[in-house]
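Visitor: Let me see the structure of the following:
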Amino acid sequence: MAEQQRLDSHAIELVTALATEGTAAQIINITPSGLGAGLPSSLPVAFDRKAQAFRSVKTLIEEFRSAPDRRKGTATADTLASFIGLVNRHKDENSALFGKTSWPEPKLTAVLDYDKEGLAARNRSHRVVYAFPLTEEFKAWVNGSAKPMDQEVFAAFIEEHAAELAAPLDGERSTYEPLFKETMATPSEVLSLSRHLEVFVSAKAKQGIRLQTGERTVEFTEEHQNAKGEKVVIPGIFMVSVPAFVDGDPVRIPARLRYRISGGDIKWFYQLYRWEFFLREQVGHDLKQAATETGLPSFEGSPEA
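Guide: As a prediction, the model looks like this:
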C-alpha cells in the first residue's frame, strides 16, 4: 500500500512537471543572417508555448544592464566655445556639423555618430546642439526697432544703450551715406542728441529742415514764450555694435533715425537696417569657426531626424 502511494505521488509530480514545462517560455537563439546590417550574430527570443507566440526579451535584459550599450542623447551648449569643446570631446572621424543660419531659430547641431557612404549606417542619436541664445541687449534693440517713442522714453533708451553705439568705419560711411542720403553720426553725436531731447522734453516741436550737409534740424519752442526756438541737429544714421549671442562677437548694424511731428508733438523711432541679414552672416561665420576648430565637415541645413 505504501509503495502504491509512493508511485502515485511520483506520477503526480511527473505530470505537474510536464504540464509546467509545456506552458513555460523557452529561450530560443535565432541567427538573423541575411536580414540586413545592424543585427547581432545571434538573437535571443522567448517562445511562449501557451500563447504559441514569440516575445522579445530586450526589456527584461535592459533591466539588468549596468552600462549603456551605446552613446545617445543631446547635449545643449550655451556658448559657441562650449559647443566646440563638447564636440571635440566626443567626435570621431565620421562626425558632422549642421547649421541652420536663418532667423528666427538659428542653430548648430553636431551629429557625433553620423553616417558615411560606404560604411554601415549608424544611429545618429548622439548630438550636441547650440541654439544661439540671444543677449538681452540685442533683444532690446530688435524689439524697439520701428516702434514710435515719446521724446523722454527715446532719450532714456539711447542713454541706457550708449555702450552699444559705435563709430562708423570708413567703409560703412562710403556705403550707407550715399545709400540713404544721410549723414552718419558718431556715438558722441547720438548721445548729445539724447541729452538735448531731455532738455526739450516739455517743448513743442515746430518744424524740421534738411541742411545741405544731409543733416536735419528740429526747432523746439516753449508754449509760454515768444522767443525764437532752439534748433537741434538730427543725424540720419548711426551704428549699433552689440553681441547678438551670449559670449559672442559684436554684430554691427546700421540704424536709421526717424521722427514724426504732429500738432507740436514729436515721436521718435529708429529702424535697424536688414538686421536679419547681419545676424545670418554672424551665424554663418560661427559655423565656419566651429568647423575649423573641430576639423569636421559642415553643412548648411538640418540633419535627419
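Visitor: Please make it C-alpha for all contacts and neighbour counts, starting now.
Guide: Noted.
Visitor: dump the residue contacts of residue 49.
Guide: Under the criterion of CA atoms under 8 Å, 6 or more residues apart in numbering, the neighbours of residue 49 are 22, 23, 24, 25, 26.
Visitor: What separation do you get for the first one and residue 146?
Guide: Distance check for residue 22 against residue 146: by CA to CA, to the nearest Å, it reads 80 Å.
Visitor: Where is the longest helix in this protein?
Guide: For the chain, the longest helix by residue count, based on DSSP state H, is helix 2-23.
Visitor: Could you identify which of the contacts of residue 49 has the most neighbours?
Guide: With neighbours set by other CA atoms under 10 Å, the maximum within the contacts of residue 49 is found at residue 25, which has 19 neighbours.
Visitor: Pretty sure that one sits against residue 45.
Guide: No: Residue 25 lies out of contact with residue 45 (CA atoms under 8 Å); the separation is 9.6 Å.
Visitor: Turn the contacts of residue 49 into JSON lines, columns for distance to residue 239.
Guide: Compiled in JSON lines, the contacts of residue 49 are given as follows (distance: CA to CA, whole Å):
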{"residue": "22", "distance to residue 239": "84"}
{"residue": "23", "distance to residue 239": "81"}
{"residue": "24", "distance to residue 239": "79"}
{"residue": "25", "distance to residue 239": "76"}
{"residue": "26", "distance to residue 239": "76"}
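Visitor: centre of the chain versus stretch 2-14, how much separation?
Guide: The chain centroid and the centroid of stretch 2-14 are separated by 77 Å, computed with CA atoms, centre = their mean, to the nearest Å.
Visitor: Let's compare: structure for the following, please.
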Amino acid sequence: MTDTQTIPPGENPAETMRKVMEEIAHTDAVSFTELHKPGEPFLVSVPKGRTVQDLTPALHAIAERVKPFHRKGTARLETLASLVDWANRFKGDTSALFANPDMTAPSLTCIADYHDQGPGTIDPNSGDGTARHCHHRGLYKFPLSEEWKTWMKVSGQALEKDQMGEFIEANAKDVMDPTPAILGGKESDSHEPWENRLIRTAQQIEGRFGQLHQLLAMSKQFQVYETSDLKVSTNRDSGEAEIQFLNEHKTADGKPLNIPNLIIITIPVFQGGAPYRMPVRFRYRKSGATIRFILTVYNPEKAFEAAFEEAATEARDKTDLPLFYGTPES
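Guide: A predicted model of the protein is given here:
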C-alpha cells in the first residue's frame, strides 16, 4: 500500500506538491540548552517517512568540543609527592588508592571517581546510583634505584674470579663493613636493633660476616686446593663394608679453608629513597680447575615490602583516602 495525496478542488498540482514537500521536510529547531541531562537520550523525527533517529551521540560529541561531560584520563606522576598533590586536588567522597606491590613494577594509583561504598542496587530507571566511571586516575610508578637493579641482576649468578672482582670494585660503595657487635656474633640489648637482626640472620643460615677488603683479596688471589681421603668402615656384625671419598678444600699451605660467607650491602630500594641494610651470601663453586663465585642477596623481599609499605602508608595518611593493596578494576 502506498501513500497518496488528494488534490483539493480548485488547486493546481504544483501548489499541492509544494505543500506536501513542506510537510515532509519540516524540522524543529533544537537548542543545546535542552541537553542539561547528558545521560538521557535525545530523539527527533526526520524526513523520509518520518523515521525516528537517536541523535544523542552526535549532539554529545558536538557539545563536548566546548566542555566535557565528565573527567577522564590518566595522569602519570613522576614523584610520590606529586601523586599526593594530585589526589588532594581531585579527590571526592568516593576516591580511593590502589597499591600494587609488584617487585618488578611497583605502582600507586589514585582513582578520583571510584565507586561509592556499599552494595550496588540497580534501579530500572536510573541504574546503580553507587556506580562511577572510574575514568579519572593518577598513576605513580615507583622507580627502582640503580643500586637495587644492579644487585638484583647479579644475585644468584655464577661469576668468574675476574668478573666477581670487577663487580665488587665497581660497587664497593654499596658494601658496608660489619660493626664490632656483628663480628662478635652475639645479640645484646646494647646493640642497635639492625645489628641484632643481622646477627640473627647469620645464626639462622650458619653464616659469618666478612669485610670488603677480604672479598677484594679473594677475587684477586683466591686459590683452592682439593684433597681426597678414603674412608672405609666395616660393620662387624654383618661384615658389610662401606667406602667413602671425603673431599676437603684447603689453602696453599694445607690449612682448612675458612672464609666469610656473608657481606652487608646498604642500598635504597627506590630511587631517592632511604637505604636498607641487607645481607648477601657469598659462595664459591669449584669444578676441576675452574672456580665460580656466587653473590645472592638474602631475602630481598623484606626490604622491598618495608620500603613499599612505608611509601603507600605515607600516601594514605597525606590524602586521607582508603588504601587497597592490589590493582583496580580494568
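Visitor: Read off where stretch 283-299 of the first structure ends up in the second structure.
Guide: Alignment of stretch 283-299 of the first structure against the second structure: residues 308-324, by TM-score structural alignment.
Visitor: what about the strands in the stretch 101-250 of the first structure?
Guide: Counting by DSSP state E, counting those that start in this stretch, residue ranges of the strands within the stretch 101-250 of the first structure are 107-111, 126-130, 149-150, 165-166, 204-210, 216-221, 230-234, 237-243, 250-262.
Visitor: among the ones you listed, which is the most enclosed?
Guide: Burial of those is given as mean neighbour count (mean count of other CA atoms under 10 Å); strand 107-111 ranks first at a mean of 25.
Visitor: Run the chain-centre distance for that strand.
Guide: Worked out by CA atoms, centre = their mean, strand 107-111 of the first structure lies 10 Å from the chain centre.
Visitor: Just send the strands of the stretch 101-250 of the first structure back as JSON lines, with distance to residue 303 of the first structure too.
Guide: Conversion of these to JSON lines gives the following (distance: least, CA to CA, whole Å):
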{"stretch": "strand 107-111", "distance to residue 303 of the first structure": "8"}
{"stretch": "strand 126-130", "distance to residue 303 of the first structure": "10"}
{"stretch": "strand 149-150", "distance to residue 303 of the first structure": "43"}
{"stretch": "strand 165-166", "distance to residue 303 of the first structure": "38"}
{"stretch": "strand 204-210", "distance to residue 303 of the first structure": "53"}
{"stretch": "strand 216-221", "distance to residue 303 of the first structure": "51"}
{"stretch": "strand 230-234", "distance to residue 303 of the first structure": "49"}
{"stretch": "strand 237-243", "distance to residue 303 of the first structure": "27"}
{"stretch": "strand 250-262", "distance to residue 303 of the first structure": "27"}
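Visitor: Let me see the contact set for residue 77 of the second structure.
Guide: Taking CA under 8 Å, 6+ apart, we find residue 77 of the second structure in contact with 83, 138, 139, 140, 141.
Visitor: quick one: which of the residues you listed is nearest to residue 15 of the second structure?
Guide: Minimum distance to residue 15 of the second structure across these is 65.5 Å, recorded for residue 138 (CA to CA).
Visitor: For the corresponding residue of the first structure for the closest one, give its distance to residue 94 of the first structure.
Guide: The criterion is TM-score structural alignment: under it, residue 138 of the second structure has residue 128 as its aligned partner in the first structure. Computed as CA to CA, the residue 128 of the first structure to residue 94 of the first structure distance reads 15 Å.
Visitor: residue ranges of the helices in the stretch 201-330 of the second structure, please?
Guide: Counting by DSSP state H, counting those that start in this stretch, the stretch 201-330 of the second structure has these helices, from start to end: 212-221, 300-319.
Visitor: Of all the ones you listed, which one is nearest residue 200 of the second structure?
Guide: For the helices of the stretch 201-330 of the second structure, the distance to residue 200 of the second structure is smallest for helix 300-319, at 14.8 Å, taking CA to CA.
Visitor: hang on, the earlier thing: could you dump the helices of the stretch 201-330 of the second structure to TSV with distance to residue 75 of the second structure and mean neighbour count?
Guide: Written out in TSV, the entries for the helices of the stretch 201-330 of the second structure read as follows (distance: least, CA to CA, whole Å; neighbours: other CA atoms under 10 Å):
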stretch	distance to residue 75 of the second structure	mean neighbour count
helix 212-221	44	15
helix 300-319	16	16
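Visitor: right, so of these, which gets closest to residue 242 of the second structure?
Guide: Judged by CA to CA, the one of these that comes nearest to residue 242 of the second structure is helix 212-221, at 37.2 Å.
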